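K.L.:
could you work out the structure for the sequence below:
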Amino acid sequence: MNLKAKITELATALLPDESYFLVDIQVSESRIKSKVTILLDSDAGISIDECAALSRELGRQLEELNLFENAYTLEVSSPGVDFPLTQTRQYQRNAGRKLRVQFLDGGEKMGTLNAVTDSTITLTTDGTKKEPSVDLVIPYSEIKKAQVLVSFK
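P.N.:
Predicted coordinates for the structure are as follows:
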């Protein structure tokens, strides 16, 4: 089992309940100082205290198992608004919000996320004087990147 898989296994076992999920785990190994970054979320959002608790316990286990020969940095946080949506649960949590969706073919659409299934999202585009709003059913397989658009109105 590789290092990332082992860390994923350990971190998953530490999640408080099924409403919590791992968004991303990145491991950059180095002879000087390796870095482990874990992005954690839950269906109801996540607090800094919850991230800190997971970080403390995971750090303790990593030390016990001696997975790193040299020094390492462990970073546990929630994905920021600039982090692209990658999982169905993230899309579900952001239903009703504005998204920018970039397609694998280079195209891009913006609109309101109205529905989420296991294989698609439905985006309602903003209407203009020239084009009415439309509902686009978009398969995940066609999405290169989807990000929540933050409004400061």
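
K.L.:
only C-alpha atoms from now on, for both contacts and neighbour counts.
P.N.:
Will do.

K.L.:
within the helices and strands, which one has residue 55?
P.N.:
Mapping residue 55 onto the secondary structure by DSSP states H and E places it in helix 48-65.

K.L.:
please apply the same query to residue 110.
P.N.:
Assigned by DSSP H and E, residue 110 belongs to strand 108-116.

K.L.:
for the following helix or strand past that strand, what is the distance to the chain centroid?
P.N.:
Toward the C-terminus, strand 108-116 is succeeded by strand 120-125 as the next helix or strand (DSSP H and E). Averaging C-alpha positions (C-alpha atoms, centre = their mean, to the nearest Å) puts strand 120-125 19 Å from its chain's average.

K.L.:
let's see this one next, to set against the first:
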Amino acid sequence: MALNIAQQTEEFVTPILEELSLELVDIVYEKEGPNWFLRVYIDKDGGVDIEECGLVSEKLSTKLDEADPIKEAYFLEVSSPGVERPLKKSEDFEKHVGHHVYVKLYEPVAGEKEFTGDLTHFENGYATIQYKEKNQKKEVEIPFDKIAKARLAVTFD
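P.N.:
Alright, predicted model coming up:
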């Protein structure tokens, strides 16, 4: 059910975002305690501000009220993905080459299931990450289809 709601929400929000030159990062429909939350994460180069989030929320809320695809009561939240933005699509990886990332895999590559390092390349369905292991720089090439979860990672140098 949650996937269907996320897909329907994407259909409603995409034209709104296109009109405002904003990008859809992710949609999450989840239960926390007794409450349901529909969270829509948006972005653009340079980041989004609270006014843009509010405008998208207002327009999306109207569309959702008209179509009424969600039967239970829920809270709608529209926000920036934050500094640890998730990387979901291959386009996200292409756009964030040169950034510090955290990647968790479905199955091990080079004996590991998690990597934190610099995304140095993304080409032909493979992400190349340069990371440190015991003060040595190493590089790993990860097939995109083995990535379970990925996000930008904050560094404190």
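
K.L.:
give me the TM-score for this pair.
P.N.:
TM-score for the superposed pair, counting by TM-score structural alignment, normalised by the length of the first structure: 0.74. Supporting figures: 148 aligned residues with a C-alpha RMSD of 3.0 Å.

K.L.:
related to what we said a few turns ago, by contact count, what packs against the strand holding residue 110 of the first structure?
P.N.:
Judged by 3 or more C-alpha pairs under 8 Å, 6 or more residues apart in numbering; DSSP states H and E, the packing partners of strand 108-116 of the first structure are helix 88-93, strand 98-103, strand 120-125.

K.L.:
could you export those as JSON lines, including mean neighbour count?
P.N.:
Output for these, formatted as JSON lines (neighbours: other C-alpha atoms under 10 Å):
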{"stretch": "helix 88-93", "mean neighbour count": "18"}
{"stretch": "strand 98-103", "mean neighbour count": "20"}
{"stretch": "strand 120-125", "mean neighbour count": "21"}
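
K.L.:
which one in the first structure is aligned with residue 62 of the second structure?
P.N.:
Here residue 62 of the second structure is matched to residue 60 in the first structure, going by TM-score structural alignment.

K.L.:
now the strand or helix carrying residue 5 of the first structure and helix 48-65, what's the angle there?
P.N.:
Residue 5 of the first structure is located in helix 3-14, with elements delineated by DSSP H and E. Going by axes from the mean of the first three to the mean of the last three C-alpha atoms, to 10 degrees, helix 3-14 of the first structure is angled at 120 degrees with respect to helix 48-65.

K.L.:
give me the contacts around helix 3-14 of the first structure.
P.N.:
21-22, 25-27, 54, 57-58, 61, 67 (C-alpha atoms under 8 Å, 6 or more residues apart in numbering).

K.L.:
try 10 Å this time
P.N.:
Helix 3-14 of the first structure is contacted by residues 1, 18, 20-22, 24-29, 36, 38, 40, 53-55, 57-59, 61-62, 67-68 when judged by C-alpha atoms under 10 Å, 6 or more residues apart in numbering.

K.L.:
give me the buried subset of those.
P.N.:
Neighbour-count burial (16 or more other C-alpha atoms under 10 Å) applied to those gives 20-22, 25, 27, 36, 38, 40, 54-55, 58-59, 62.

K.L.:
which residue lies nearest the spatial centre of the first structure?
P.N.:
Taking C-alpha atoms, centre = their mean, the centroid of the first structure lies closest to residue 23, which sits 3.8 Å from it.

K.L.:
residues in contact with the closest residue to residue 129 of the second structure other than its chain neighbours?
P.N.:
Take residue 129 of the second structure and drop its neighbours on the chain: the residue closest to it by C-alpha to C-alpha, 6 or more residues apart in numbering is residue 119, 4.6 Å away. Each residue near residue 119 of the second structure by C-alpha under 10 Å, 6+ apart is listed here: 93-94, 96-103, 127-131, 139-141, 152.
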